[in-house]
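S.K.: pasting a predicted model and its sequence here:
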Amino acid sequence: MKSVTPRPSGPEVVGALYHANVPSTILYCSDTLRPRRVDTHFSAEAAQVGELGGRIALIDHDALLSGDVAAAVARVPEGLGPTWYRGWMIPPDRYEELAAAVERRGAHLVTTSAMYRGAHELPGWYRELSGLTPASAWTPTPPGVVPSDRQLLDLVSALPAGEGMVKDYVKSRKHEPDACLIPDISDVEQLRAVVSRFVERQDTDLVGGIVLRHREEFRTLDGRVAELRTWWVDGELATSGPHPDTPGATGDPDLGRLAEAVRRLDRRFVTVDLAQRVDGVWRVIELGDGQVSDFPAEGDMTPLLSALLAAP
């Protein structure tokens, strides 16, 4: 793994012009009540960035989501140069606005808008990982709209028979089985009922459209699928460990085929979540943009942050 040579710096927010040929700055969300400070969820991580010689700057996540992009980037210094983002999830359209806004201030997000959407939404990564993840099919739909029976049956025709699950391009409601799990995808009434509940509960948060996935049987831990999370920077594994939702998960999957697939994707910074099927085979559960992926509270972020700060 690449290493970084620390530069003299503290964990304070950058407040002056800073130029570099590597993305040595990371944008964090500001605290809602103390806007000059990093959001408490990310404050320890941001402090470690300073210890490693990196710089941090702040954006207002609430302002960004509300559409006030100028206010969102008001604390981003002019001439910042290349930078990563690490913070709360951003809808792809808002991320595009953020990228344009920081560009106007002489900075640029290393993860482009196209890269972000391609990692954030399942259709952007499924093709390259199709042999490593449960079979999936999708159709674009706006929030509040349930696909017709004909559309649902067309999706089902691309999947193996048996159990399935529904999600949108980004998220499922896996903790609500009646709005996620489909016992028999060939039963159109059952299929329509589960998809309808999912669409209703996602409401305006539904992203992209409806995805149907074949349901595979995975090993569990405390009632949840036991997942590992792997972190990749420029196609190289930076670190790995338990998924934040299953901190006790363990395993040693062979990542050879996955590494090849991640490199083909051409994304700067992604996470890949893995789980072991009951037959022992490791499978990809999800790929996500690393900028908006959570890190386990007890994990060591040094390898990951060092890789980000050293990225060319």
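M.R.: Looks like it arrived, so ask away.
S.K.: hey, let's count contacts and neighbours off CA atoms from now on
M.R.: OK.
S.K.: and the helix or strand harbouring Thr239, how far from the chain's centre?
M.R.: Taking DSSP states H and E as the definition, one finds Thr239 inside strand 236-242. Here strand 236-242 is found 14 Å from its chain centre; the criterion is CA atoms, centre = their mean, to the nearest Å.
S.K.: same check, this time on stretch 155-175
M.R.: Centroid separation for stretch 155-175 versus its chain: 19 Å, with CA atoms, centre = their mean.
S.K.: again, but for stretch 230-240
M.R.: The answer for stretch 230-240 is 13 Å, by CA atoms, centre = their mean.
S.K.: also this one, for the comparison:
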Amino acid sequence: QSRDTLADIIPKIELKVIKETYFLFCENPFESNKVDEDYADEFESAKINGFRTLLFNFDDLTSEFYFKNATKQIKASENLSNVIYRGWMLTPKQYSNLYEDLLSKNYKLINNVTEYQNCHYLPDSLEFIESKTPKSVFEKFENSESIEKLIEKTKKFGSNSVILKDYVKSEKHDWETACYVSDASNVQNLKNSIENLIRLRGKYLNEGIVVREFIELNDLTIHSKSGMPLTEEYRLFFFNQKLVEIYDYWEEGKYDLIKPETKEFEEIGKNVKSNFFSMDIAREKNGNLIIIELGDGQVAGLPDKAERNEFYKKLKNYIC
């Protein structure tokens, strides 16, 4: 389907001068007048830093039949105001529904639908990060023929190792059977892993499948609960193409006190067509830094060790 939607066209029309910026959060599923408890700390931090807040019903928005009821508690604003969403991931269609519904009430989400998808879907992000991220091929999933087309594209990897994911997420906890393939030229094994990934993602499969070159990253530690090996990774947040902050990605493991140099990534960030996005970077075993992926800043989680009040305080400096 075309990505040139009403939500992309309307923002180009100057309706009114934007007066204020709100933060939008999901309601608690059991108490409509309270925020989802997983975002309670961010909700309070936004208010402490002087932002006004809005709540909507996430379950309604993600429902095929009730999405139009998602913002029924939000009253129309007299002045056009910017809105920054902080919450759970949305498909581009769900985001489009939210965008258009809010705009009808005079609230404009910080990213339009195209800008959201630019960083939410890896294939769309490649336009901005391809020179600094692992080689990748992808195919929209429609049927078994899609898998065959994707396998044909993977021939460029030869017998090298690859990892699998959909356009947004992987199944890392099923590393050996649905994520990591040690030899991309082993077609049967590759096909089995792709089919396992599709089965595990089920109805949550995001658009299609991506096959990426496997890069050896610098080891950090073993996760105390899942047993998954953790590598040296960082999450950067950008607002209006400017770096807001860089955080250690994992809550466990010993990171250096001095964060990596970000100048090269800041230059790349200047060309990303999004007003608010995250960039995950990682250190290879040889010491080089690469980009793992981009994410829309509205649905990118803050690492556990990130101080929420400080994050919103820094955002305020870029917004105001």
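M.R.: Received the coordinates, thanks. What you see is a predicted model; the values in this text were computed from it and never measured.
S.K.: after superposing, what score do the chains get?
M.R.: Overlay of the two chains. TM-score (TM-score structural alignment, normalised by the length of the first structure): 0.87; 292 aligned residues with a CA RMSD of 2.1 Å.
S.K.: rewinding a little: give the aligned range of the strand holding Thr239 of the first structure in the second structure.
M.R.: Using TM-score structural alignment, strand 236-242 of the first structure corresponds to residues 242-248 of the second structure.
S.K.: give the buried residues for the matching stretch.
M.R.: Lys242, Leu243, Val244, Glu245, Ile246, Tyr247, Asp248 (16 or more other CA atoms under 10 Å).
S.K.: and of those residues, the nearest to Asn69 of the second structure?
M.R.: Nearest to Asn69 of the second structure out of those is Val244 (CA to CA; 34.0 Å).
S.K.: the closest one and Tyr312 touch, don't they?
M.R.: No. Checked against CA atoms under 8 Å, the pair Val244 of the second structure and Tyr312 is beyond contact range at 10.0 Å.
S.K.: take the buried residues of stretch 242-248 of the second structure and write them to TSV, including distance to Thr53 of the second structure.
M.R.: TSV is the format used below for these (distance: CA to CA, whole Å):
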residue	distance to Thr53 of the second structure
Lys242	24
Leu243	24
Val244	21
Glu245	22
Ile246	25
Tyr247	25
Asp248	28
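S.K.: farthest pair within those?
M.R.: Taking CA to CA as the measure, these have their most distant pair in Lys242 and Asp248, spaced 18.5 Å apart.
S.K.: aligned partner of Lys174 of the first structure in the second structure?
M.R.: Applying TM-score structural alignment, one finds that Lys174 of the first structure aligns to Lys172 in the second structure.
S.K.: isn't Ala46 of the second structure right up against Phe23?
M.R.: Yes. In this structure, Ala46 of the second structure is within contact of Phe23 by CA under 8 Å, at 7.2 Å.
S.K.: who's more crowded, the two?
M.R.: Ala46 (23 against 20; other CA atoms under 10 Å).
S.K.: now which residue in the first structure aligns to the more buried one?
M.R.: By TM-score structural alignment, Ala46 of the second structure lines up with Val49.
S.K.: helix or strand for its match, which one?
M.R.: Per DSSP H and E: helix 43-51 holds Val49 of the first structure.
S.K.: got it, and Ala99 of the first structure?
M.R.: Assigned by DSSP H and E, Ala99 of the first structure belongs to helix 92-104.
S.K.: give me the buried positions along that helix.
M.R.: In helix 92-104 of the first structure, counting by 16+ other CA under 10 Å, buried: Pro92, Arg94, Tyr95, Glu96, Glu97, Leu98, Ala99, Ala100, Ala101, Val102, Glu103.
S.K.: pipe the residues you listed into a markdown table and attach distance to Pro247 of the first structure per row.
M.R.: Shown next, in a markdown table, are the buried residues of helix 92-104 of the first structure (distance: CA to CA, whole Å):
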| residue | distance to Pro247 of the first structure |
| --- | --- |
| Pro92 | 28 |
| Arg94 | 31 |
| Tyr95 | 29 |
| Glu96 | 33 |
| Glu97 | 34 |
| Leu98 | 32 |
| Ala99 | 33 |
| Ala100 | 37 |
| Ala101 | 37 |
| Val102 | 35 |
| Glu103 | 38 |
